[in-house]
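Enquirer: 3D, please:
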Amino acid sequence: MENILIVEDEFDLALNIKEILENFGYNVVGIHPEAQTALTFLETSKVDLILMDIQIKGEMDGIDLCYTIKDKYNIPIIFLTAYSDQTYLDRISNVIYDGYLLKPFKAESLKTAIYLALKSKPYAISPKDYGNLNLKIRDKGYLVPIPLNDILYLKADGLYTKIITTVKSYTVRDILKDLQEKLPDKLFIRPHKSYLVNVNKIISFNSKELIIKDTNIPIRRGFFKVLSELKE
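Expert: Okay, the predicted model is just below:
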């Protein structure tokens, strides 16, 4: 039975969703109205999927919380929101998520979204296997396997992404989000919406930026703590 966490600050709505999920055969392991308690819960609990409201209590909203969770855990996230304006859509488009449902939604729509998110969850990869893995790209008509351990960082460039390695740089016609889905989230983190970096290549960092080789890469608000825990 899959464990589902609900992050929603409307408690009555959260209880209603909990009841629906339990009728579908899922186990609701918690309901949290704000980011910090949800993050604390994740430190000690097994969660297979998160239903995330965008407008939650506290300084960090659901989109920022999604960034933080995706940088630390391999957990599918489905956004539940009453908002569909361009500002939210632009922000959501820069984060890896696994579903989006506009409130009010039907129970069957929720069931389908959860099923698809759980089915698409990638298998975990052991860090010892990273040296044997490649990111396959097309460069000038040729298929090029790039060893993951050679990648320094990736940078978004419109509809393209620049891949900076220890040997050379590549530009591929893929958005950063799509490439992130192909890479192990324990090795590659997203400190800023425009960058995906190899954790093992970080030389130093502070609350505003990190350094990889001779490049200064900005980090978003609240990410310093995440990075500090990763590099302990």
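
Enquirer: use CA for all of it now, contacts and neighbours both
Expert: OK.

Enquirer: and residue 216, how many neighbours?
Expert: Close neighbours of residue 216, defined as other CA atoms under 10 Å, add up to 13.

Enquirer: residue 93 too?
Expert: Using other CA under 10 Å, residue 93 has 11 other residues around it.

Enquirer: what segments of this structure are helices?
Expert: Listed in chain order, the helices of the chain (DSSP state H) span 11-23, 35-44, 62-72, 86-92, 107-119, 176-180, 223-230.

Enquirer: let's see this one next, to set against the first:
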Amino acid sequence: MEVLEKKRIYIVEDEFDLAENIRDILTHSNYEVIGIESDGKIAIKQIIEKKPDMVLIDIKLAGSLSGIEVCSQVKQNLDTLTIFITAHSDQEVLEKIGDVDYDSFILKPFTKETLKSNIYLNLLKKENIINKNSYINVRDKGLIVPLQESEILMLKADGLYTKIFTKDKQYMVRDIMKDVSQKLSSDCFLRIHKSYIINVNHVTAYNSKEVNIDKYVAPIRRGFFRELAKKLVMHMN
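Expert: Below is the predicted model of the structure:
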């Protein structure tokens, strides 16, 4: 899955030249750098106010707070990714890092590729978790059922209604399939026919005419076969 939206990153670093270099790399990689700060106390205040998607933190900082303390304060207030960037890898520092909640660690000196891949993979991992835990509400016999997107096998258009298939049950939703599909946040759903949208994570077999999704079979329209094959490769890697 691709990280689709432009992510906002805050840099806590007391080496000005390095911070500017990181900013340039991230900007050219389509990230938005929303702040750079060397003082931990100031950084914490700005991070909580700006709510970035990720914070890059040097362990040794100007001021009274260390990067480890900054990370701890950020994690207590926000569900934000934090990555330590430091030249220090001695046992004492590693033990201190182990006492806080953080997401990754980059050791200086590092290459542009190391920085970019570490940031991308951590953002991707979090987005996959979010999508995995996403759900839509459906009505069933007068009750609202929060249905995990990961449980949905496929959607089938039925006039002004949409039938949602899971392994254990089928739900009839009083909305056209286009409107239902727009409520789904994950990119694992793919239209393969004017009347069918499938969850590619549940495909068990397919050819140019039909797709097996668990115990169900859905027709595939000409022109969608290559797109399905491409999607399946992406989700297997």
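
Enquirer: residue 155 of the first structure: which of the helices of the first structure is closest?
Expert: Across the helices of the first structure, residue 155 of the first structure has its closest neighbour in helix 176-180 (7.1 Å, CA to CA).

Enquirer: list the buried ones in the closest one?
Expert: Within helix 176-180 of the first structure, the residues that count as buried by 16 or more other CA atoms under 10 Å are 176, 177, 179, 180.

Enquirer: check contacts around the last one.
Expert: For residue 180 of the first structure, the contacting residues are 188, 196, by CA atoms under 8 Å, 6 or more residues apart in numbering.

Enquirer: residue in the second structure paired with it?
Expert: If you follow residue 180 of the first structure across to the second structure using TM-score structural alignment, you land on a gap.

Enquirer: same thing with residue 108 of the first structure?
Expert: Residue 108 of the first structure maps onto residue 113 in the second structure, by TM-score structural alignment.

Enquirer: separation between that match and residue 146 of the second structure?
Expert: Residue 113 of the second structure sits 41 Å away from residue 146 of the second structure, going by CA to CA, to the nearest Å.

Enquirer: try residue 18 of the second structure
Expert: In terms of CA to CA, residue 18 of the second structure sits 47 Å off from residue 146 of the second structure.

Enquirer: same check on residue 68 of the second structure?
Expert: Distance of residue 68 of the second structure to residue 146 of the second structure, computed by CA to CA: 38 Å.

Enquirer: these two: which has the busier surroundings?
Expert: Neighbour totals were compared for residue 68 of the second structure and residue 146, and residue 68 leads with 24 against 12 (other CA under 10 Å).

Enquirer: show me what residue 43 of the first structure aligns to in the second structure.
Expert: Checking with TM-score structural alignment, residue 43 of the first structure has residue 48 as its match.

Enquirer: around that match, how many other residues sit close by?
Expert: 15.

Enquirer: who's in contact with it?
Expert: 74, 77, 78.

Enquirer: now swap in residue 36 of the second structure and tell me
Expert: For residue 36 of the second structure, the contact set (CA under 8 Å, 6+ apart) comprises 10, 11, 12, 13, 19, 43.

Enquirer: perfect, I'm done here.
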